[in-house]
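Peer 1: pasting the structure only:
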């Protein structure tokens, strides 16, 4: 029986360097964990009129492996400047085998009484490397410069995903299903993500000597390059009937049977897409204490977005689409201190949401319960946000908060059934606008809070609670489906 296990190691040290005893410190953390799980699953799908075309019950056995390495080197210079380097490696390997029995017809194509067995074996292997260089420079008592850059590299593999379908016969035996139902699939995603930032902070004088009053100007840049490719291998269905218990597919689909001509293999076209995203952001913001209880923060950010997708995938003509737009994004935040324990906060802002790479590329991805396809004609969403928050400080470490929020979304993005014969889910701007509103309540309360006078250590047991109610309103208008 497999056993879940996790272990980790960490360490660090600080040194004094030079005549000024500048601090040089480092630490490193590493961990590894493996978890096994079993899931009993129900998979059901219907058409828009309620006709059930998939109704399956299955067993899924999973293994998840997670590995982490995190390191930091930090150097302080003359108590005024600071230079830091951060490194992070995250590796996640998730794999499962699932077997599903029951009704599984195509959405609008197969006979209504088709039943059988689906076997799916899948591995997702993702690796992330992150390098960060962060610096802070004190130019004067009032002026500070912050600058940094990061490089992130992601490699995502789905190696040798296998899908096999068997059809149940009247006598209870099974045959391998034809029509491209015996597949193996390989895909690779590579992402290079470069980020830069620089900002200049200048402390402002106010009559209350608030150290938070300041003016800040800055620039952020992000440059992303996604490259994806995938290929699918289809195998003929071997003739004959097979008992479903203890079925060993490797005894059927192997090199010997292939060389003897018992089945043939066809290789699909190579599917590729490349998404380049360049975002240049310039911003300015000011924080100022207007009165003794009232502090304001006002800002403006200008983003220039250039996003291009080049795609060559099956079922769609090769193409190139672009999103080029400049956004003006104002924000206003106010804080009013009623007394030492109560504060009211209000925020107003405009933001936007760009489509993800998988949402804007017309590549089809097939899962056990659905198939989805990106849409190169997607438009970004504009978001108008407002929130009002009450903070009640029970103690320095305890808090009760009530927040009301509102969001108006223009051109919201969603994944919906397009109502076509293939039963595809596709990403679309599903409505002209959407409204989201709600309330959130949060509590942080200490149940036990004891101070050891001998060691000055605090022994604390805390309770955290978070609850929210969200209301969403939009009218979905999709081709081939009723407006709702």
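Peer 2: Here it is on my side, so go on. Bear in mind that the values here come from a model prediction, so they are computed numbers and not experimental data.

Peer 1: hey, let's count contacts and neighbours off CA atoms from now on
Peer 2: Fine.

Peer 1: Spatially nearest residue to residue 223 (excluding sequence neighbours)?
Peer 2: Spatial nearest neighbour of residue 223, excluding adjacent residues (CA to CA, 6 or more residues apart in numbering): residue 278 at 4.6 Å.

Peer 1: Name the residue closest to the centre of the protein, please.
Peer 2: Nearest residue to the geometric centre of the chain (CA atoms, centre = their mean): residue 356, 9.6 Å.

Peer 1: how far away is that residue from residue 289?
Peer 2: Look at residue 356 and residue 289: by CA to CA, to the nearest Å, they are 39 Å apart.

Peer 1: What residues sit buried inside the helix or strand hosting residue 35?
Peer 2: According to DSSP states H and E, residue 35 maps onto strand 22-46. For strand 22-46, burial by neighbour count (16 or more other CA atoms under 10 Å) applies to 23, 24, 25, 26, 28, 30, 34, 36, 43, 45.

Peer 1: Use this one as the comparison:
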């Protein structure tokens, strides 16, 4: 044993002996930016004594001291030291955790950033939350791995006040335009022609590092803020070489090996690719609309695929495969290079059998109108690829590059059977659909430090993204039963083919300079983000032009067969004028933000952002009849102030308050002065060029306590006042057509509670158990005022807003066995899914109780088994009007087994 080791042992022994006497100071030393423990760093008494100890491999230290008053210095190489004066030690040990700020530009700090930063961990995220200037909640890949969640949409609902409706996230009961999604700080467009958000199921969990919900606004963020901003951070490179392979196989109680609806598609459908058989036939004229009088009408009609009917087939098991490899190489001179390449592919089957009713109202009673059953079968695929690489030029400069590609498809068949009040007959309808959504996101980022002490920091980024949505050859068919004979119904949405393509290309850049001015830190920055969107659709209807009505009783494949094309059936163009549009959007912004220490424990972050936003929309399809609408142009200028206060009640507790004034802007189609057809919901939608942006007052208050690095307790509340909120209102009582109006005002008030703790606090025997829970209580009210139109309610809750959302998780960890078990529970309160009109009541989605279970077992150092079960209660999703079911289906119970192999 060397002299140095001997001295260390003697110091440790003497410290232990004094510790047994029962007084002193203990705690943990961490990096203030990353939350990583600082090991082998000195903690010294500089007044009142003369003792020094080093932190251990977990960053923990313990100073055994007799009662008295001391000055203590916390220091580590390449970090700013901290002197804590007048520490009063009484009988017993007091705890003092310290987070040291890295010295800007220091070599060691840079190596940590490129190699070993781990904000995926629960402890790292909690430290980040504690040090943040704004109210935020996060979930990292460590927590996600304990759940059965497969993508960002599944995972985010575990965050306080977050729910998912369809593919979109609702934050604090607010969705659509009021809940933004950003990836690595950049806002992404939606793949829905009429949507506001990038669908979360485009992001498989294998590509995710953290999901952070920013709940208070700061001037560094984009000004389109209301319910909050969901920030998606992608995986970064590991500190050392690592290769990982994950393979999973699963089954669903409703779809796997059960009969479900499908149809004869293309040869590559199993992989989620269309082989071209669904493409618009080359014979379709590209310079004019197709009519039955066109000399090519017969040839074109025969060129469409003659598949109209569904069939039944057994659903295959669900499966996924993920492969990733990464490493960090370090060289002399402060240079380092890190990379991560990851690819994931998943395939799953779904089957939904539902009972559906629609109603009309007589006085106050609901009278059944249409009663039918729905059989729906789908195969979903998801392909994700990520490449993340970073190069550290030297201790003061580094750049990184990210390339992300995600593609998802849904291949589905649906059959409706029942009674139609409109037609006064029984009917059966079929829809065959293949939809594809794609996102490509590329970003280049850099950080550079200047000045004598490297305290001036420049951060910049540039990005290009392309979003596409394809719907090739969606087929709609309907038959009515007439006097016991099943006949083809020649009407809208029957015998129709629909082809659409959406592309949104966006690019931009931003830069921020941080510089200290005395005790304050200022940030000044600017950004520009430009996007171009194009949407193009064509519709064709197969028209009966023959003289023998008996042909209408033939099955679809015979009716539209080659022998009847020409003399009896021809295709005709049914494209709308508004089925093609081009839009351009530009957002220019500048901001100044300052972090000011007002008192020893009080700091303020204040700033203002100025945004200039412009939109232009042009519409008009050359394949449709009608007058081309005029282009729509608008420009708005918005100053957006923000103030956040953080008071450190203790070293482990914060009191936060925030106020901001933000904006919510209309989308392209919402301001267009014409009618267009919503192909997804099969209704007409009218734009409104008189719409103005909504302005929102946001106020927050939160108390949070972090007793240990993995525990938190918090209580918070928020209030939001919306001026001129944009609401979707019903404008036609026949088809339920909708438009957009500025309501008078809206209010939202909420309470948020959260707790995460180890049960070792109760008993040492329960130390392996952890419990976490969060609860959100939210109340909102929209007052439509003069904009009520024919909507049933003048005042109602926000559409999609749940009055309460709760999550509970119980985890058991036995490290010596390599066993971890997590039980998760999620529930949301009933919420409006469809706004009522013409005296019909609002349609509510009933509460859904979801229980999931995950078991992870380490089989060897490199091999891990994960078993999951979702929706263990096998709950049904139910939608009601006045307590009467209008739509009910069972999503089923899903069980999955995953094997994970890691080579380090």
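Peer 2: Good, I have the coordinates. Note that this is a predicted model, so its numbers are computed, not measured.

Peer 1: Give the aligned equivalent of the residue nearest to residue 223 of the first structure in the second structure.
Peer 2: Correspondence of residue 278 of the first structure to the second structure, assessed by TM-score structural alignment: residue 586.

Peer 1: mean offset of the helix or strand where that match lies relative to the first structure (after superposition)
Peer 2: Using DSSP H and E, residue 586 of the second structure maps to strand 580-597. Mean deviation of strand 580-597 of the second structure relative to the first structure after superposition (mean CA distance after the TM-score superposition for the first structure): 0.7 Å.

Peer 1: gap between that strand and the chain center?
Peer 2: Chain-centre distance of strand 580-597 of the second structure: 21 Å, with CA atoms, centre = their mean, to the nearest Å.

Peer 1: Also stretch 707-716 of the second structure?
Peer 2: 24 Å.

Peer 1: quick one: it aligns where in the first structure?
Peer 2: Residues 394-403 of the first structure are where stretch 707-716 of the second structure lands when matched by TM-score structural alignment.

Peer 1: The lengthiest helix in the second structure - contacts with which helices or strands?
Peer 2: Under DSSP state H, the helix in the second structure containing the largest number of residues is helix 3-21. Counting contacts by 3 or more CA pairs under 8 Å, 6 or more residues apart in numbering; DSSP states H and E, helix 3-21 of the second structure is packed against strand 60-64.

Peer 1: okay, the strand it packs on sits on what stretch of the first structure?
Peer 2: So strand 60-64 of the second structure is aligned with nothing, judged by TM-score structural alignment.

Peer 1: Average offset of the strand holding residue 35 of the first structure relative to the second structure?
Peer 2: Strand 22-46 of the first structure sits 1.4 Å off on average (mean CA distance after the TM-score superposition for the first structure).

Peer 1: what distance separates the following helix or strand past that strand from the middle of the whole chain?
Peer 2: Downstream of strand 22-46 of the first structure, the first helix or strand assigned by DSSP H and E is strand 52-77. From the chain centre to the centre of strand 52-77 of the first structure is a distance of 12 Å (CA atoms, centre = their mean).

Peer 1: List the buried residues in strand 52-77 of the first structure.
Peer 2: 52-58, 60, 62-77.

Peer 1: follow-up on the earlier one: what's in contact with the longest helix of the second structure?
Peer 2: 53, 62, 63, 64, 65 (CA atoms under 8 Å, 6 or more residues apart in numbering).

Peer 1: now, among those, which is nearest to residue 423 of the second structure?
Peer 2: Of all these, residue 62 has the smallest distance to residue 423 of the second structure: 81.7 Å, by CA to CA.

Peer 1: The closest residue to that closest one other than its chain neighbours - how many residues pack around it?
Peer 2: Distances taken as CA to CA, 6+ apart place residue 26 nearest to residue 62 of the second structure, at 4.2 Å, with adjacent residues excluded. Neighbour count of residue 26 of the second structure, defined by other CA atoms under 10 Å: 17.

Peer 1: residue contacts, the corresponding residue of the first structure for residue 374 of the second structure?
Peer 2: Under the alignment (TM-score structural alignment), residue 374 of the second structure maps onto residue 58 of the first structure. Counting by CA under 8 Å, 6+ apart, residue 58 of the first structure makes contact with 40, 41, 42, 98, 99, 100, 101.

Peer 1: residues contacting the residue lying closest to the last one once chain neighbours are set aside?
Peer 2: It refers to residue 101 of the first structure. Leaving aside its chain neighbours, residue 101 of the first structure sits nearest to residue 117 (4.5 Å; criterion: CA to CA, 6+ apart). Residues near residue 117 of the first structure by CA under 8 Å, 6+ apart: 99, 100, 101, 102, 165, 166, 167, 168.

Peer 1: What helix or strand is the equivalent of residue 117 of the first structure over in the second structure located in?
Peer 2: By TM-score structural alignment, residue 117 of the first structure lines up with residue 428 in the second structure. Using DSSP H and E, residue 428 of the second structure falls within strand 425-450.

Peer 1: what are the ranges of the strands in the stretch 251-400 of the first structure?
Peer 2: Under the criterion DSSP state E, counting those that start in this stretch, the stretch 251-400 of the first structure contains strands at 265-267, 271-289, 294-312, 319-337, 342-353, 364-366, 371-373, 381-395, 398-410.
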